[in-house]
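In: make a model of this:
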Amino acid sequence: MISLQKAYLGMQCFWGAESTFAKLDGVLATRVGYAGGTTATPNYRNIGDHTEITEVQFDERIISYDKILDCFWENHDPTKEKYGKRKLRTYIQKLIQFYQAEDYHQKYWLRCQTAIFEKLNLNDEEVVSSLLATKVNAFLGGYKNFDVLKQLADKYRLDDDVIQLIESIAVKSGDTSACHFVNLIAQSLRGVDLISVCLIRWSERRCGVDWLAREAMRWDDSCGKDGWTVGLS
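Out: Just a heads-up that it's a prediction; the model follows:
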């Protein structure tokens, strides 16, 4: 049995982030949840001081942790001007616990496509943990490597009408993963070792809600007050 590595990354909103990471070869499972805060038993209505997080399970024989971080940085630029003019504060924090989000958030793009979702006939646990749900969710977020879809179709004996529907949505949708890149956090679990996470926090007024935005980065004092140096642990 393959031993998968895990990485925990946040690119708010986690609906799009989950799909984005699922597009990577070697990522075999994803699930979304909350982490990084102190609020007990967070949920979507009461996230407290937590951040929306995607758990990425990957085969390091196929993809490295660094490549996953490359995807993270490609989909978020912490130096980009934000909506509000708020001060940035830097602090160090370890991810202590991951709280799985409600079922209706897991593989959100897949759940939105009722015809496909019903045809796959997956229970909630399978939606969270299966390769099929993970990769179909990627296609419904704009993934277009249809060789992977053919492999899924052969392995899971998918009907032709389901395959065609997935393809048509993937082609038309483009990449819908770029939704609300506000809350960010990153951490990797390698065995029992926790990698320290350096987070950037800023408050932002968006849609009438104060969001807590976070980013995994190393602050380089040598770059001065007007610059950023992004580093990977």
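
In: C-alpha only now, for contacts and for neighbours.
Out: Will do.

In: can you name the element that comes right after the longest helix belonging to the chain?
Out: Longest helix in the chain, counting residues (DSSP state H): helix 160-173. Using DSSP states H and E, the helix or strand that follows helix 160-173 in sequence is strand 184-190.

In: sequence B follows; please return its structure for comparison with A:
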Amino acid sequence: MKVPPIDLLMPKTTETATFSMGCFWSPDALFGSINGVVRTKVGYTGGTTDAPTYWTLADHIETVQLDYDPKKLSFQTLLHLFFTNHKAARAPWKRQYASAIFYHDQKQKDLAMAAKAAFQTQAGQQIYTEINPLKTFYVAEDRHQKYKLQRQPQIWEEFQEMYPRMDALLHSTAAAKVNAYLYGYGSSEELESSISSFGLSPSAQQVLLQKTRSPKPISCS
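Out: The predicted model follows:
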């Protein structure tokens, strides 16, 4: 099986962050575009019922979970991206779309509490973000993963050839990056310099370049 060159560069140690930002398709792509993020996936957490699905969410929330290289990316930077890329000052109209940070340890909890307080002071209004311990993260159905990537047939077919199983594809940095570019995240310069590392054929690379609509870099500061 051919493996994208970028997927051969996995760091030895990663840390995990789990965020809810009102939905999960766009946040999955947002974080997938950030250098230092190794992999992303979407799912459900925060509720009290077992084995939720999209149609039986009960009190769970749409969530994105990501693994990142702590040598290249800090949790504080991820919190900045979290608060500046969704409307945390707007009360959710439905539990499914709530704003939340699910911390994995005490350090993440402390940093999340401090970031929320600072952002609330800066915004001058109430911030509705919940800060809760992560219990169980339930991976969402296959159709919700890498949403834009799945809707580009030629590129998607090539990823399926490289990663026939969805759980393997969700470990791919290349899949996260390509999905991000198709969503409009990233920069044209970064795409052009890294496109050869995604394991795609020349024709699929051309499709990616054509379908990517003026990607813009995301500020991490």
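
In: which strands or helices does the longest helix of the first structure pack on?
Out: In terms of contacts (3 or more Cα pairs under 8 Å, 6 or more residues apart in numbering; DSSP states H and E), helix 160-173 of the first structure is packed against helix 114-120, helix 131-139, helix 146-156.

In: in the first structure, what residue corresponds to G22 of the second structure?
Out: Matched by TM-score structural alignment, G22 of the second structure corresponds to Q12 in the first structure.

In: that match against E52, yeah?
Out: Yes. If you go by Cα atoms under 8 Å, Q12 of the first structure and E52 touch, sitting 6.1 Å apart.

In: circling back: want to throw the helices and strands packed on helix 160-173 of the first structure into a markdown table with distance to V162 of the first structure and mean neighbour count?
Out: Listed next are those as a markdown table, based on distance: least, Cα to Cα, whole Å; neighbours: other Cα atoms under 10 Å:
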| stretch | distance to V162 of the first structure | mean neighbour count |
| --- | --- | --- |
| helix 114-120 | 6 | 14 |
| helix 131-139 | 11 | 26 |
| helix 146-156 | 9 | 14 |
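
In: do you know which of the ones you listed lies nearest W211 of the first structure?
Out: Minimum separation from W211 of the first structure across those (Cα to Cα) falls at helix 131-139, 25.8 Å.

In: please tell me which residues of the second structure that closest one aligns onto.
Out: Here helix 131-139 of the first structure aligns to the second structure at residues 173-181, judged by TM-score structural alignment.

In: the matching stretch vs the first structure, average distance?
Out: Superposed on the first structure, stretch 173-181 of the second structure shows a mean distance to its aligned partners of 0.7 Å (mean Cα distance after the TM-score superposition for the first structure).

In: hmm, who's touching that stretch?
Out: 4, 6-7, 28-33, 37-40, 146-149, 159, 169-170, 186, 191, 197-199, 208, 212, 215 (Cα atoms under 8 Å, 6 or more residues apart in numbering).

In: buried ones among the residues you listed?
Out: Among the contacts of stretch 173-181 of the second structure, those buried by neighbour count (16 or more other Cα atoms under 10 Å) are 4, 6-7, 28-33, 37-40, 146-149, 159, 169-170, 186, 191, 198-199, 208, 212, 215.

In: what range does the longest helix along the second structure cover in the first structure?
Out: In the second structure, with assignment by DSSP H, the single longest helix is helix 106-123. With TM-score structural alignment applied, helix 106-123 of the second structure matches no range in the first structure.
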